[in-house]
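S.K.: Here's a sequence, model it:
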Amino acid sequence: MTMSIFDQFLIPNFLGLPLIIPAMLMPLLLFPQTARLMQNRLEALTNFIIKLLTKQLTQPLNPGTHKWTNPLISLMLLLTSMNLLGLFPYTFTPTTQLSMNMALALPLWMATVLIGLRTQPTHALGHLLPEGTPTLLIPALILIETISLFIRPLALAVRLTANLTAGHLLIQLISTATLLLPATSYSLTMMLGVILLLLMVLEIAVAMIQAYVFVLLLTLYLQENT
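M.R.: The predicted structure follows:
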């Protein structure tokens, strides 16, 4: 059977059941909850990182929107864990599926829009027409701003999917070349091995940065509507 480099993005099945749901639940095992009175080093480091991320995310938000902190931090940890999960051998990255990313982006974006329409409808609708717009340009600008508003969840999902997919494809290509070149040139194989190692480090950074960017854009949308 001919294998394609894109086969790594197909949802694997076991006994006819898709494995994307266990892959999504797997990150929960990385954050164990214990009843100890004293924290170990790993738990203390995890809590420090969570507090630091919480401070960074809540800085641009109004005090009234701080109740969104727990869902946003939980979403960031979920995305980071699933992004990093796909870098291990024999694993699957759920966030390379556009359908899943849309399922995350669309309801959260819709929630920010509905909050704006409920709390301050005039201000929320005012974003569709900048102040001082010439009369002849009003219909065109309203149309453009409306399209840009509705394209936001698609941009969130496509950005996350495209960045992870591109990194995985590049790793797949370089690793395949590294395995096939030892019979031709050992020096070139060593060079590709070093490039592959550096690319893995870069992909780890991309996995964490993309999760942060996804949640940060949601906080900016929330800030516009509160």
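
S.K.: contacts, neighbours, all on C-alpha from now
M.R.: OK.

S.K.: Tell me the buried residues in stretch 52-62?
M.R.: 53-54, 57-58, 61 (16 or more other C-alpha atoms under 10 Å).

S.K.: ignore the last one, stretch 110-121
M.R.: Going by 16+ other C-alpha under 10 Å, stretch 110-121 has these buried residues: 112-113, 116-117.

S.K.: residue ranges of the strands in the protein, please?
M.R.: Per DSSP state E, the chain has strands spanning 13-14, 17-18. These are given in chain order.

S.K.: Pick the most buried one from these.
M.R.: Compared across these, strand 17-18 shows the largest average neighbour count, a mean of 11 (mean count of other C-alpha atoms under 10 Å).

S.K.: how far is that strand from where the chain is centred?
M.R.: 23 Å (C-alpha atoms, centre = their mean, to the nearest Å).

S.K.: What of stretch 135-142?
M.R.: On C-alpha atoms, centre = their mean, the centre of stretch 135-142 falls 35 Å from that of its chain.

S.K.: quick one more, to check against the first:
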Amino acid sequence: MTLSLFDQFMSPVLWGIPLMALALLLPWLLLLKPCTRWLSNRFLTLQNWFLNYFMKQIFLPMNLKGHEWAVLFSSLMLFLITLNMLGLLPYTFTPTTQLSLNMAFAVPIWLSAVIIGLRNQPTHALGHLLPEGTPTLLIPILIIIETISLFIRPLALGVRLTANLTAGHLLIQLISTGAFIMFSLMPTIAMLTSILLFLLTILEVAVAMIQAYVFVLLLSLYLQENI
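M.R.: Okay, here's the model as predicted:
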């Protein structure tokens, strides 16, 4: 039983062909692109409003150099939200429950921000490794600790996204299995459990959106420190 709970997180394979590429391609097919040949609709208007609001929240404290990353961060935000939301549908797969995929998103952007900081302002970038006013005896220890914390950042990003989505999916499956088993034995308890399952699903939808926002927000904070 324990093994079957984690089968939903295995990469799907059909006839020996991995379907991860199809799962990553599907979100881009669902997002609408503005065109001059047809009028806007409500979904496209809502999508544009969300993007504008997101850009203001992320890039307001940044300088003009950071605004060059707006397209990358907005695309990543929409991509992660769509992947997380599609994974809540029945008979689907959530690619963002794979730590390797999340690390593939986090490491290149984090590393790019660090390299930009070391190239453009090396003194300021290295100054983060040693707080001002540190006693002489604590300087080597603090440099080691700050260096470790710097390299742990992308790992923390990937683990946070993976753990939150995995925990939510497991809770939904456990509660739905319990409600299905109790339906014939205790219908009243099963109905109450189904209400709890519905509320948990709404919470998981919120978590899917919030975790994508937090992922991109933390990347923007790392970029802000280096530009």
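
S.K.: returning to what we had before: got TSV for the strands of the first structure, with distance to Leu87 of the first structure too?
M.R.: Below are the strands of the first structure laid out as TSV (distance: least, C-alpha to C-alpha, whole Å):
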stretch	distance to Leu87 of the first structure
strand 13-14	19
strand 17-18	19
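
S.K.: Pro94 of the first structure is in contact with Ala23, isn't it?
M.R.: Yes. In this structure, Pro94 of the first structure is within contact of Ala23 by C-alpha atoms under 8 Å, at 6.8 Å.

S.K.: Which one's more surrounded, the two?
M.R.: More neighbours surround Pro94 than the other of Pro94 of the first structure and Ala23, with 25 against 17 (other C-alpha atoms under 10 Å).

S.K.: which residues touch the counterpart of the more buried one in the second structure?
M.R.: In the second structure, Pro94 of the first structure lines up with Pro95, judged by TM-score structural alignment. By C-alpha atoms under 8 Å, 6 or more residues apart in numbering, the contact list for Pro95 of the second structure reads 11, 20, 23-24, 83-84, 87, 101.

S.K.: In the second structure, which helix is the longest?
M.R.: In the second structure, with assignment by DSSP state H, the single longest helix is helix 139-182.

S.K.: Does that one pack against any helices or strands, and if so which?
M.R.: helix 99-120, helix 187-224 (3 or more C-alpha pairs under 8 Å, 6 or more residues apart in numbering; DSSP states H and E).

S.K.: Just give me how far that helix sits from the chain centre.
M.R.: Worked out by C-alpha atoms, centre = their mean, helix 139-182 of the second structure lies 11 Å from the chain centre.

S.K.: can you tell me which residues contact the residue nearest the centre of the first structure?
M.R.: With distances taken as C-alpha atoms, centre = their mean, Ala211 lies nearest the centre of the first structure, 3.6 Å away. Neighbour list for Ala211 of the first structure: 76-77, 79-80, 83, 160 [criterion: C-alpha under 8 Å, 6+ apart].

S.K.: quick revisit: look up how far Thr166 of the second structure lies from the match of Pro94 of the first structure.
M.R.: To Thr166 of the second structure, Pro95 of the second structure is 11 Å away according to C-alpha to C-alpha, to the nearest Å.

S.K.: try Ile152 of the second structure
M.R.: Distance, Ile152 of the second structure to Thr166 of the second structure, using C-alpha to C-alpha: 21 Å.

S.K.: Which one's more surrounded, those two?
M.R.: Thr166 (18 against 11).

S.K.: Wait, the more buried one touches Leu99, no?
M.R.: No. Checked against C-alpha under 8 Å, the pair Thr166 of the second structure and Leu99 is beyond contact range at 10.3 Å.

S.K.: distance from stretch 104-117 of the second structure to the first structure after superposition?
M.R.: Here the mean offset of stretch 104-117 of the second structure against the first structure after fitting is 0.5 Å, by mean C-alpha distance after the TM-score superposition for the first structure.

S.K.: matching residues in the first structure for that stretch?
M.R.: Residue span in the first structure matched to stretch 104-117 of the second structure, by TM-score structural alignment: 103-116.
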